[in-house]
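**Student:** pasting a predicted model and its sequence here:
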Amino acid sequence: MPFENLREYMDALDAAGMLKRVKTKVSVDLEMAEILRRVMYARGPALLFEDVDNYSMRVLGNAFGSIERMKLALQMEEFEEIGEKITSLARMEMPSSLLGKIRMLPKLSDIADTAPKIVGKGPVNEVYEGEDYASLLSLPALKCWPKDAGRFITFGLVLTKNPETGIRNLGVYRMQILDDKHAIMHWQIHKRGAQHYLMNKEKGKGIEVAVIIGADPATVFSAVAPVPEGLDKYLFAGIVRSKGLRLVKCNSIDLEVPAEAEIVLEGYVDPNDLRLEGPFGDHVGYYSEQEPYPVFNLKGIMRRDDPIYLTTVVGKPVLEDAYIGYVIERAFLPLIRMFHPEVVDFAMPAAGWFQGLAIVSIRKRYPAQAKKVMLGLWGLGQLALTKMIIVVDDDVDVHNMDEVIWAVTARCNPARDILVLDNMPTDTLDPAASSPNIGSKIGIDATSKWKEEGAYYTPELAEVDEQTKALVDRRWSEYFR
């Protein structure tokens, strides 16, 4: 059964020995972030801080910081299952015959079971603080690095609606707290939340926003995941967890939020109020530059009576976001294969902060196919921001960097097999970009080359013959008596 809320998941972590309770008083000003980073770099457990200096809320961090924790969080062993569900829906066709439609009913029922449902109230309704009482300063938001511009919300799930279609989006964007009622929304231009904001701005309107802090694991994952355009994030969360979310309506804005959430900030983003955000240390490992971003205005806070504040920390990889990124990598492989059937496997190494490097293996059928795959992936959703793509043959394990490096050095002729594209979209936080959001890309064709691709001969791999392999396999134990 899926976890209904963050607390059920936290209890499961505790029962599995994956949670450590910190009873010492800890400050949110640099100290807590440094503890979380050290534990994360050491591959340690999730941490629940039970005594937070100057705050009544408990703080949970590193909740998703291992593959084992992600398997527990999403209640699955193979993350490809998520992508397989999505591709199955995408390929579904309604039959024309009555008998075919009757046979389709069980599948349609499965889809209905994963759709979100609005209910009257839930635990998040236990306390409501209106505009006169609500304060962002009540949140134990962290200051993560010494030169950060201040404290910021690191793991808020920012909910917006497409003003034309009504489709809901969840995204994780940092929010720099300015005072009790204002925070700067770091909406990178490529993100869907920013798109909704700009669509409203063009009409001279602000946009209503809810910020969910502490939801069930599937909803947290869905906020981070780059789902296909047009798919409601709440529906995606329901597909991931095989059960629809229970939602409640906000008090001061026209949005719906998970009934089991810990904290919900209600407000709006004003298109006419831009302020300099940052600098902040980020997931690339550098401080970002100051840039103007719009301001979130708080109207109210819904929360549980004793809320748990979910947080994460950023910095040079590998930290917690690496493991969420790995699930995204595995989950979206079936979708990549749907558009590019020649793809065998796909990896985005954590050390490359995921947007930095992708490695793809293909089953090659024609000359220059590797370049076709590179260009296709750069045109596929958030992969447009990937800086480097390496394409290898299907005899190379994309998760084994020794094999990948061997393929690059043995199968790539740089003058012939490297593709460089300039003035391309890049991650806003890319510290090597030539200008904000603009940079270059490199594609490395590390597949075996054919004569049609300029190879003067086709080298033959030196491989053990089957007879010798079988002989050594049979006698292996004898050699080490």
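**Tutor:** Looks like it arrived, so ask away.
**Student:** only C-alpha atoms from now on, for both contacts and neighbour counts.
**Tutor:** Will do.
**Student:** can you show me the helices along this structure?
**Tutor:** Counting by DSSP state H, the chain has helices at residues 6-15, 31-41, 67-74, 80-91, 98-114, 192-202, 217-224, 233-241, 320-331, 333-339, 369-378, 401-411, 414-417, 466-479.
**Student:** buried set for the third one?
**Tutor:** If I follow you right, that is helix 67-74. Residues 69-70, 72-74 are the ones in helix 67-74 that count as buried (16 or more other C-alpha atoms under 10 Å).
**Student:** return the member of these nearest to Glu329.
**Tutor:** Met70 (12.9 Å; C-alpha to C-alpha).
**Student:** a markdown table for the buried residues of helix 67-74, including distance to Pro123?
**Tutor:** Output for the buried residues of helix 67-74, formatted as a markdown table (distance: C-alpha to C-alpha, whole Å):
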| residue | distance to Pro123 |
| --- | --- |
| Arg69 | 25 |
| Met70 | 25 |
| Leu72 | 23 |
| Ala73 | 20 |
| Leu74 | 22 |
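**Student:** contacting residues for the residue nearest to His196 when sequence neighbours are not counted?
**Tutor:** The shortest distance from His196 to any non-neighbouring residue, by C-alpha to C-alpha, 6 or more residues apart in numbering, is to Asn162 (5.4 Å). Asn162 makes contacts with 168-169, 196, as judged by C-alpha atoms under 8 Å, 6 or more residues apart in numbering.
**Student:** just among the residues you listed, which is most surrounded?
**Tutor:** Within those, most neighbours by other C-alpha atoms under 10 Å means Asn169, with 23 neighbours.
**Student:** surely it and Lys191 touch.
**Tutor:** No: assessed by C-alpha atoms under 8 Å, Asn169 is found out of contact with Lys191, at 10.0 Å.
**Student:** ok, and here's another one to check against it:
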Amino acid sequence: MPYQDFRQFLDVLRQQGELIDIDRPVALTDVGKALKQAYQKGRPAVSFNYNSTEFPLVCGLYSDRNKALLAFQSDEKSIMQKVLDGLDNPIKPVMVNGAAPCHEVVIQEEDIDLYSLPIPTYSPKDGGPYITPGIVVSKDPETGVPDIGHYRFLILSKNTVSFSAQPFHRFGKNLAKCQKMGVKPRAALIIGVDPILAYTCQVQVHDQTNDWEVAGGLRGAPIELTKCKTCDIEVPATSEFVIEFEVDMDKTVMEGPLGEYTGYYTPASLKPVAKITAITHRKKPIFQGLLTGKPITENHILKQIPFEASFLKTLKRQFPTIDQISVRASAGVSFYVVISMNQRFAGEARQVILSAMSSNIRPKWVIIVDPDIDVHSSSDVEWAMAFRTQPQKDVIIVDQIPAGPSDPSIDDPTKPRPFRTASSIGIDATRPYGKPFSEVADVPGWEDFEMPELDGR
């Protein structure tokens, strides 16, 4: 059975020893330090139960791949097929009749106070307190198609925020459409949901995809929705918090800096201002935090499995003998891709490299290996690169292609985003097609050899 809500997932993490409770005061300005410590010591999720507000703050829910597997209720052997099956079988959401848990407490007008929430300033160089794990629910103003996505929100006052929405992301496109149509954009920020929704945000789909249906497919059951109080937006009925807002597209402020997924600070820049129109939450709600910055942090793990699955699904349409894909969390996920395949003809690996380079993921490094190489093993991949390649004939470099978002090494970071270009490198680390190659030196039958002395190690 899928998780019914955020709290049930927390219960599972506690049972698995993946969530620890801190029952002593921790300042919100020290949360980042505590999470960095946790990353060095097993990467558990952490609940800061005394943080100078009345709400517990839970962080690190997506801090490693094991928690991702728990979120999908899967294991490493079956995860990719489970995600692919979910993507192929979307399930429509359902509306909840009667009062929804997320509306147990409704706060509006003068009672709205963002400072009452446990929103950390993760680093002294951040532009201020940031909501980093929140999921924005918005709609295309022309078609009404809903979108969910992760966007950062800087707290400006008790009832105003600024946020960063790239123009090529769906929320950014929805905002641009609203401005063109003369419609005031309204949306909702949801915090504390079934973790599948957080992973759904990362799936690469076309703009007219109903993300609630994608989430239902991945979850294996429909998402239960309820209508917001001050805007025409539907949100998950069991959300811990819902922050409803309207955007003033004519007003901008300097937003940032914040350590981004590349591991570098993005400089402050002008961004829109949004006014909070309502905050609703469950009784005794739980807030959520998420540390961004130098890999590997939570946002890298969030992207990894959805990117791998959707990228595999796309490439296999043209190249059916592709076996596995790994996008490296340590390289910001989309910048480093390893693909294993059985070549059907000479040069096919190069075709895959060029197709990967031209995808929306925009990888900087694309490495193709044979199926005997574990794409998730750095040592396997490095072995293939060392002994199955000759750089003068197996390396492709393509210049003047669209840059990946927020890459600090691009040609001129001061250019507007649509004008930024970069280069990409592809490495064919497969054995030459149709030609003899040296035999692998290994010990056959070792998997079945009994060594009880090693049990428990």
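**Tutor:** In hand now; what should we look at? Note that this is a predicted model, so its numbers are computed, not measured.
**Student:** circling back to that earlier point, dump the contacts of Asn162 of structure 1 into CSV; add distance to Val209 of structure 1 as well.
**Tutor:** Output for these, formatted as CSV (distance: C-alpha to C-alpha, whole Å):
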residue, distance to Val209 of structure 1
Arg168, 11
Asn169, 10
His196, 10
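**Student:** identify the residue range in structure 1 corresponding to the top strand by length along structure 2.
**Tutor:** Across structure 2, the longest stretch assigned as strand under DSSP state E is strand 241-255. On structure 1, the counterpart of strand 241-255 of structure 2 by TM-score structural alignment is residues 263-277.
**Student:** now the matching stretch on structure 2. Mean distance?
**Tutor:** Superposed on structure 2, stretch 263-277 of structure 1 shows a mean distance to its aligned partners of 1.5 Å (mean C-alpha distance after the TM-score superposition for structure 1).
**Student:** off-centre distance for that stretch?
**Tutor:** 22 Å (C-alpha atoms, centre = their mean, to the nearest Å).
**Student:** check stretch 190-203 of structure 1 too.
**Tutor:** The answer for stretch 190-203 of structure 1 is 20 Å, by C-alpha atoms, centre = their mean.
**Student:** which residues does stretch 185-204 of structure 1 contact?
**Tutor:** 158-163, 169-171, 173-176, 206-207, 269, 271, 277, 293-296, 428.
**Student:** mind running it again at 7 Å?
**Tutor:** 160-163, 169, 171, 173-175, 206-207, 271, 293-296, 428 (C-alpha atoms under 7 Å, 6 or more residues apart in numbering).
**Student:** pull up the aligned stretch in structure 2 for it.
**Tutor:** Residue span in structure 2 matched to stretch 185-204 of structure 1, by TM-score structural alignment: 163-182.
**Student:** and if you look at stretch 291-310 of structure 1?
**Tutor:** Going by TM-score structural alignment: stretch 291-310 of structure 1 matches residues 269-288.
**Student:** what residues sit buried inside the match of strand 241-255 of structure 2?
**Tutor:** 263-271, 274, 277.
**Student:** same thing with stretch 22-41 of structure 2?
**Tutor:** 27-29, 31-32, 35, 38-39.
**Student:** look up how far Ala329 of structure 2 lies from Gly404 of structure 2.
**Tutor:** Look at Gly404 of structure 2 and Ala329 of structure 2: by C-alpha to C-alpha, to the nearest Å, they are 15 Å apart.
**Student:** now do Arg388 of structure 2
**Tutor:** For Arg388 of structure 2, the distance to Ala329 of structure 2 - C-alpha to C-alpha - is 25 Å.
**Student:** who has more neighbours, those two?
**Tutor:** Ala329 (25 against 19).
**Student:** the more buried one is in contact with Ile301, isn't it?
**Tutor:** Yes: with contact defined as C-alpha atoms under 7 Å, Ala329 of structure 2 reaches Ile301; the gap is 6.4 Å.
**Student:** re earlier: now for the buried residues of stretch 263-277 of structure 1, which pair is the farthest apart?
**Tutor:** Ile263 and Leu274 (25.7 Å).
**Student:** who touches both of Asn169 and Lys191 of structure 1?
**Tutor:** With C-alpha under 7 Å, 6+ apart, Asn169 of structure 1 and Lys191 have no common neighbours.
**Student:** separation between the residue nearest the centre of structure 1 and Ile177 of structure 1?
**Tutor:** Structure 1 has Val224 as the residue nearest its centroid, 3.2 Å off, counting by C-alpha atoms, centre = their mean. Computed as C-alpha to C-alpha, the Val224 of structure 1 to Ile177 of structure 1 distance reads 21 Å.
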